[in-house]
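# Just a sequence and a predicted model for now, questions to come.
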Amino acid sequence: MRSITKAFPGVKALADVNLAVREGEIHAVCGENGAGKSTLMKVLSGVHPYGTYSGDIVYRGEPVRFHDIRASERAGIVIIHQELALAPNMSITENLFLGNEPRRHGAIDWKTAQRRARELMKLVGLQEDPDTLIRDIGVGKQQLVEIARAFAKEVRLLILDEPTAALNEHDSQHLLDLLRGTRERGITSIIISHKLNEIESIADTITILRDGRTIESLDVEADGVNEDRIVRGMVGRELSSRFPERTPDIGEVFFEVRDWTVRHPASDERLVCKGSSFHVRRGEIVGLAGLMGAGRTELAMSLFGRSYGTYVSGAVLVKGEEVELKSVADAIAHGLAYVSEDRKSIGLNLLDDVKTSIVAAKPSKIATRGVVDGVREYQVAEEYRGSLKIKTPSVDEGVVKLSGGNQQKVVLAKWMFTDPDLLILDEPTRGIDVGAKYEIYGIIQRLVSQHKGAVVISSELPELIGLCDRIYTVFEGTITGEVARRDADPELLMKQMTATKKSPTS
């Protein structure tokens, strides 16, 4: 890709970007949120068609001009987006060949489709019935279906945008091993990821983008590349610590959960929370650690106005008084806020602009006689835009146009606007670059420095260890242990995250 330039209204996403990928390699593209990585890959794959950008693409020695994604797929280029493009109510087989069905005598040849589906699934290590619906398999397996679908299209260049962002450690490792296998089969891969340890372990070459420009390309082996070297290229400076300095000022317990038990919404026989108890002190950041499916999100959502499952028993105490949080409005009224792990589906309305999104959780704060004050709305949005460093041309900009990191800051602003005493954050830095993570850690720390509290759910143990004052471990809907920051290490946490009996608290 030579001198690629791409502009959107109010912003230049790519400015004279160059990218050279060798056949058969795994090439990583790194950069902060908003650096232009996904836009560059959309240009390459025809999502942004020829004519909407300037510059040249040379593929296998020939200039190419893709007018749509089908044109790039015919050339053997397949992109797998961060938001998987699968039909949940259709089977694995139907998804594998959707729009590309094998035909015989003018009709779909389902016998051939089933046979080829089994071959493709075996290739990616997916051991499921081909008739299984997509909605009935986990995200990790859905990612494998996407890759198998790429193989069905006879892929030569596979583009993966944040392929492991939503995966647990086991599924991530399986996917990376699969990519290594595709390299051995002569398939070239381009991978976008914010997980720098994965990039370091799998990539042959790394190209770093910053502010829509190419900064450098590194040969991982020859240049002795490590995480610190990648970070320096991404942010333009040394990042001596991944977490801002903080001296905790921890006060009394102000939020407590006792014996919290909740049923699964679709099955009365299944408990997703089983007698869980924990507490939060003022000025404290508390972590919830657990493997995917352990019940961390279910616990958080059920506490936040019973947004998930069916309440069975247990009590919530705020400032020593038992309260009933039967709705989201009740939770907000008692000083709770919840930042969802799914910012695009639950955290934000992507049809709204930035200013509307920021005041959405409590518009009554700036309303007179039930009518929102537009001037005050704009002022509030501008205040948060500045204090949280939200990168947007204007608070009138649609949130859908922002990068993932800036969307996450808008979600944080929305809930901080409610002036919560307790902020619950579910995977707050998923899919976000190292620079934006540092800023979000600082936002959380500033909140608790105001004598408030935070609960952080994260699948990244180093994040919990570096950020939290105490960490609770969760396994199969039960809190199995409590570890102070000074005692926390990945091995101890992993033991308690897979323990069936409650461990002694530290």
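Structure received. Keep in mind that what you see is a predicted model, and the values were worked out from it rather than measured. Residues are numbered from 1 along each chain as shown.
# going forward, measure contacts and count neighbours with C-alpha atoms only.
OK.
# neighbours around residue 313, how many?
13 (other CA atoms under 10 Å).
# what residues are up against it?
259-262 (CA atoms under 8 Å, 6 or more residues apart in numbering).
# Most neighbours among those, which one?
In terms of neighbours by other CA under 10 Å, those top out with residue 262 at 26 neighbours.
# you'd agree it is in a helix?
No - checked against DSSP: H, G, I helix; E, B strand; the rest coil, residue 262 lies outside a helix; its state is strand.
# now it: how far from residue 472?
18 Å (CA to CA, to the nearest Å).
# how near is the closest residue to residue 133 other than its chain neighbours to residue 471?
Excluding its sequence neighbours, the residue lying closest to residue 133 (CA to CA, 6 or more residues apart in numbering) is residue 91, at 4.1 Å. Distance of residue 91 to residue 471, computed by CA to CA: 40 Å.
# Compare the two (neighbour count), which wins?
residue 471 (26 against 18).
# Where does that one fall, secondary structure wise?
Applying DSSP states H and E as the criterion places residue 471 in strand 470-475.
# now that strand: how far from the chain's centre is it?
The chain centroid and the centroid of strand 470-475 are separated by 21 Å under CA atoms, centre = their mean, to the nearest Å.
# Now the element after it, going C-ward?
As assigned by DSSP H and E, the chain's next helix or strand after strand 470-475 is strand 478-484.
# Check which helices and strands that next one sits against.
Secondary-structure packing of strand 478-484 (3 or more CA pairs under 8 Å, 6 or more residues apart in numbering; DSSP states H and E): strand 267-281, strand 470-475, helix 490-497.
# Below is an additional structure, to be compared with the one above:
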Amino acid sequence: MTQFHAPSDAAPGAQPPSPSSRATLLDMQGIDISFGGVPALRGANLSVAAGEVHALIGQNGAGKSTMIKILTGAYRRSGGTVRFEGREIDFRTPKEAREAGISTIYQEINLVPFRSVAENIFLGREPRRFGLIDWREVQRRASALLESFGLQIDVKKPAGSYSTAIQQMVALARAVSSDAKMVIMDESTSSLDEREVELLFTVVRKLRDDGRAVIFVSHRLDELYALCDRVTVMRDGQTVAQSAMKDIDKRQLVTTMLGRTLAAVVQDDSAAREANLARRGDKAISARNLSAHPKVSDVSLDVHAGEAVGLAGLLGSGRTETMRLLFGADPAERGTVSINGKDVVLKSPQDAIARGLAYLTEDRKAEGIVPDLSVRDNLTLVCLRTLSKHGIVDVKKQQTIVDRFIASLGIKLRSPDQPIRELSGGNQQKVLLARWLAAQPSLLLLDEPTRGIDVGAKADVAKIVRELRDQGMAVLLSASELEELTAVADRAVVIRDGRTVAELDGAQMSESAIMDAIAYGSPGTSQLVEAAQSAHIDDALEGDRHGS
């Protein structure tokens, strides 16, 4: 596990006491847990001090949520120890964790929207008088608590009538009112605007100053540096780094999360990319200033026929939301989309499909496969209308399509009539890809197409994507693994906090340049930072020589 000590480009903020001067409140060591024989955590560690805001970060599947659920009693660990306030604990339910002083605020706010703010804060713990709930006291305490946060609102109004930011404050107030010693905030800022985020941060800093610990889960780098004192980075179910925020710069943080050391970042074959770009066709789709609060605020991109464009960015940057906007699955609040040179308004996925778009979702289990249907039915789901006459499916035509794609994509199965749930993850993904290809799209949107499949299946999917591009299809590919993205894409569009911050192609595009854009908002920034630091050191040395 890495302990970083390096120059920082962190944003300035309040200076809390040094970590060494605080007492450890939570200490999780060697945590193990498996699901279905597959390890989800392997010797993971997390140590949090009282009176600190501690960032817990990692890509999707890194183990953050599992670690939190073990701490709060939702999951039972199979190995390791958890100590809280110096005592070894093993919570069996989230209720036990709350009673011990650990409160969790999730991304989806867990309030009763039609009950008042005051009722939500003291729900189940209302002060009583003569055996009855003292509503006047409930409202007085709720008002006083929120005023201590700098918030003056009518606590008698329903919680659901207030903005998401206010509801987050109410959830925080509920945690404080229960004398929580530790508050876990899981992506609590994901639906807030900048002003609301700063209001929330003010409250979090107050909690820290009052001696409470806060575990802060977020993928927004600027937020981490503005708010957090220390950081724990998880990857593939393990703790891979622990550091003070001031001792790790953004570039190191990104490379640690992605699992790609600077020495391992290799320049890809730019000559092949340049050749692909030279023979690409016209624009298949173009988006300008696309926006949908809160995840997408200003995204612009183009994808041409016969090219693959990589959509890069950390989890939470807005990649999936951008894909959904382009496919008409979510409405855009602002911006324009044009297909084949004509402006369009995609009101639904049906509109997108009719215009030649196909979208392979990142969550194949929840939004892709129909688990109890056969491979045959899953594969031909999108093109059933073209295979039917008077509502009757032409079984012979259907079988021809199924056989063709099983052979061309190398789908391994016992029979096309086999339920798709019985196939491996990689073969399920190939069936979903075949489903869209059977509809003969001109533009293919692929959101994390290799997530959760083995190395062999990943190579197969990458090969298929390259072949589709070479046949003239336009492909927009989103991927967390930069190595996979640069192996397939001719160009990269980098998104950070819902905005397009860089476009890279040919010789410009490399894992190193993409990492820079993710970390700093533009490629090549880390070299400028290093050069500035070097120049500063040289100037200092020169001054010493003249002064001696």
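Received, thanks. The shown structure was predicted, so the numbers you read here are calculated from the model rather than taken from an experiment.
# Now the TM-score, please.
Comparison of the two superposed chains (TM-score structural alignment, normalised by the length of the first structure) gives a TM-score of 0.61, and 407 aligned residues with a CA RMSD of 5.6 Å.
# now the strand holding residue 471 of the first structure against strand 267-281, angle please.
Strand 470-475 of the first structure runs at 170 degrees relative to strand 267-281, counting by axes from the mean of the first three to the mean of the last three CA atoms, to 10 degrees.
# Now do strand 470-475 of the first structure against helix 490-497, angle only.
Using the same axes, to 10 degrees: strand 470-475 of the first structure against helix 490-497 is 50 degrees.
# Report the contact partners of residue 493 of the first structure.
Residue 493 of the first structure makes contact with 289, 473, 483 under the criterion CA under 8 Å, 6+ apart.
# For the second one, give its distance to residue 482 of the first structure.
It stands for residue 473 of the first structure. To residue 482 of the first structure, residue 473 of the first structure is 6 Å away according to CA to CA.
# same check, this time on residue 406 of the first structure
Distance of residue 406 of the first structure to residue 482 of the first structure, given as CA to CA: 33 Å.
# still on that earlier bit, which one of the contacts of residue 313 of the first structure is nearest residue 156 of the first structure?
Taking CA to CA as the measure, residue 156 of the first structure lies nearest residue 262 of the contacts of residue 313 of the first structure, at 48.1 Å.
# tell me the contacts of the closest one?
Taking CA under 8 Å, 6+ apart, we find residue 262 of the first structure in contact with 271-274, 302, 309-313.
# Can you tell me what it aligns to in the second structure?
In the second structure, no residue is paired with residue 262 of the first structure, using TM-score structural alignment.
# And for the aligned partner of residue 203 of the first structure in the second structure, the neighbour number?
Matched by TM-score structural alignment, residue 203 of the first structure corresponds to residue 228 in the second structure. Residue 228 of the second structure sits with 24 neighbouring residues when counted by other CA under 10 Å.
# Count the residues that sit near the nearest residue to residue 228 of the second structure once chain neighbours are set aside.
Distance criterion CA to CA, 6+ apart; nearest residue to residue 228 of the second structure, sequence neighbours excluded, is residue 53 at 4.9 Å. Neighbours of residue 53 of the second structure under the rule other CA under 10 Å: 28.
# Just tell me what residue 53 of the second structure corresponds to in the first structure.
Counting by TM-score structural alignment, residue 53 of the second structure corresponds to residue 26 in the first structure.
# I'd guessed that match sits against residue 191; true?
Yes - with contacts counted by CA atoms under 8 Å, residue 26 of the first structure reaches residue 191, the gap being 7.3 Å.
# List the contacts of the most far-flung residue of the first structure relative to its centre.
Residue farthest from the centre of the first structure, counting by CA atoms, centre = their mean, is residue 105 at 44.3 Å. By CA under 8 Å, 6+ apart, no residues touch residue 105 of the first structure.
# What of residue 7 of the first structure?
Counted by CA under 8 Å, 6+ apart, residue 7 of the first structure has contacts 13-14, 53.
# one more time with 6 Å, if that's ok
Residue 7 of the first structure sits next to residue 13 when contact means CA atoms under 6 Å, 6 or more residues apart in numbering.
# What of residue 55 of the first structure?
Counting by CA under 6 Å, 6+ apart, residue 55 of the first structure has contacts 2-4.
# Okay, and it sits in which element?
strand 54-59.
# Show me what the helix or strand following that strand is in contact with.
Counting by DSSP H and E, the next helix or strand C-terminal to strand 54-59 of the first structure is strand 62-64. Contacts with strand 62-64 of the first structure, where a contact means CA under 6 Å, 6+ apart, come from 57-58.
# how about strand 62-64 of the first structure, aligned to which bit of the second structure?
Against the second structure, strand 62-64 of the first structure falls on residues 87-89 (TM-score structural alignment).
# excluding its backbone neighbours, what's nearest the counterpart of residue 185 of the first structure in the second structure?
Under the alignment (TM-score structural alignment), residue 185 of the first structure maps onto residue 210 of the second structure. Among residues not flanking residue 210 of the second structure along the chain, residue 51 sits closest, at 6.9 Å (CA to CA, 6+ apart).
# and the one you found, that one's in a strand?
No - per three-state DSSP, residue 51 of the second structure lies outside any strand segment and is coil.
# For it, give me its contacts.
When contacts are counted by CA under 6 Å, 6+ apart, residue 51 of the second structure touches 208, 211-213.
# Translate residue 228 of the first structure into the numbering of the second structure.
Aligning on TM-score structural alignment places residue 228 of the first structure opposite residue 251 in the second structure.
# likewise residue 114 of the first structure?
Aligned partner of residue 114 of the first structure by TM-score structural alignment: residue 139.
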